[in-house]
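Novice: take a look and give me a structure for this.
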Amino acid sequence: MFSNIIYILAIILLIVSLVKDKKKTKMALKKAWKSFENMLPQFITIIVLIGIILVILDAEAISKLIGEGSGSIGVLISSIIGSITLIPAFIAFPLAKALMENGAGTGQIAAFISTLMMVGIVTIPLELKYWGKKATILRNSLAFIFSLVVAIVMGVVL
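Specialist: The predicted structure is shown next:
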């Protein structure tokens, strides 16, 4: 229901934009399409990887590795995987949902998502170049610690 409201609102606002300035609206739609084309290969790759992971790791294996019963080891595994993975948020959340439906624990998924968004092992060379060694290490360390706190809180609350 909510999705339908968002779609209807987007269509109405697109029509309003077209009425106001056709040229700018067409230019914006072209830019949006280019952006979509640039994201599509990543999106398809991640969907294929999710499918492969879910075929290789059945619900029992996922539950054993990062399920509720895996405890702090599962949180640590999830946070390490999240720290070294570079996935856009629009792909990470559906992946998290699929993992949870297949037996992953709430705290473990919270650790995965929060480290994925905040810790950047892959981006360390870029951060070192612009921020320096001290700031990069401090930011990533604090983000990792905060992610563990988030995982613990989410595990307890939910």
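
Novice: going forward, measure contacts and count neighbours with C-alpha atoms only.
Specialist: OK.

Novice: now for whichever helix in the chain runs longest, which elements pack on it?
Specialist: Determined from DSSP state H, the single longest helix within the chain is helix 22-56. Packing contacts for helix 22-56, counted by 3 or more Cα pairs under 8 Å, 6 or more residues apart in numbering; DSSP states H and E, involve helix 2-20, helix 89-101.

Novice: quick check: buried residues in that helix?
Specialist: Using 16 or more other Cα atoms under 10 Å as the test for burial, helix 22-56 gives 25, 43, 46, 50, 54.

Novice: please generate a structure for the following sequence too, so the two can be compared:
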Amino acid sequence: MDTLVMYMLAGAGILVSWFVNKQKTMMALKKAWKAFEGILPQFITVLFLVAVVLAVLDTETVSQLLGKGSGFIGVFIASVVGAITLIPGFVAFPAAAALLQNGAGATQMAAFISSLMMVGIVTLPMEIQYFGKRTAIFRNVFAWLFSFIVAYFVGWVVSV
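Specialist: Take a look at the predicted model:
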């Protein structure tokens, strides 16, 4: 229902924009389409990988590894995977939603998303180049530790 409302609001906004200035609206729609074309290959790739993982791992296995009952080990696994994964947020959130629907826990997915967004193991060499070794490692370690705080906070909020 919320999605339908958002689509209707977006459509109404486009219509208002169209009546105000057709040229700017067309230019904005063309830019949006170009951005969509740029995002689509990454989005499809990650959705394909999530689909393969969910096809290989049944809901019981996902629940065992990343479910509510997996405890700290599940949170740790999710945060490590998030820290070493380099995917954009607009792809990570649907992937996490799919995992949640297949038995993953909210705390574990919060650890995955927060470490994905805040920790950059793959980008660490570039970060070292720009900020220096000490600062880059310091930032990543504290961001990773903070991702656990975020995860447990989200788990607490969801359980209340």
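
Novice: list the TM-score for the superposed pair.
Specialist: Superposed pair, TM-score by TM-score structural alignment, normalised by the length of structure 1: 0.90. Supporting alignment: 158 aligned residues with a Cα RMSD of 1.6 Å.

Novice: mind picking the two most distant members of the buried residues of helix 22-56 of structure 1?
Specialist: Within the buried residues of helix 22-56 of structure 1, T25 and L54 form the most distant pair, 40.6 Å apart (Cα to Cα).

Novice: which of the buried residues of helix 22-56 of structure 1 sits closest to M118 of structure 1?
Specialist: Distance to M118 of structure 1, by Cα to Cα, is smallest for I46 among the buried residues of helix 22-56 of structure 1, at 19.4 Å.

Novice: now do the same contact list for the closest one.
Specialist: I91 (Cα atoms under 8 Å, 6 or more residues apart in numbering).

Novice: now F112 of structure 1
Specialist: So F112 of structure 1 contacts 75, 78-83 (Cα under 8 Å, 6+ apart).

Novice: find the helix or strand that it is a member of.
Specialist: helix 106-118 (DSSP states H and E).

Novice: return the distance of whichever helix or strand comes after that helix from the chain's centre.
Specialist: Where DSSP H and E defines the elements, the next helix or strand beyond helix 106-118 of structure 1 is helix 124-131. Once both centres are worked out by Cα atoms, centre = their mean, to the nearest Å, helix 124-131 of structure 1 turns out to sit 22 Å from its chain's centre.

Novice: helix 124-131 of structure 1 corresponds to what range in structure 2?
Specialist: Under TM-score structural alignment, helix 124-131 of structure 1 corresponds to residues 124-131 of structure 2.

Novice: give me the mean distance between that stretch and structure 1.
Specialist: Compared with structure 1 after the fit, stretch 124-131 of structure 2 shows a mean deviation of 2.1 Å (mean Cα distance after the TM-score superposition for structure 1).

Novice: buried residues, that stretch. List them.
Specialist: With burial defined by 16+ other Cα under 10 Å, the residues of stretch 124-131 of structure 2 counted as buried are 124, 127.

Novice: contacts for that stretch?
Specialist: 133-137.

Novice: run the chain-centre distance for the helix or strand where L145 of structure 2 lies.
Specialist: Counting by DSSP H and E, the element that carries L145 of structure 2 is helix 133-159. The chain centre lies 15 Å from the centre of helix 133-159 of structure 2; the measure is Cα atoms, centre = their mean.
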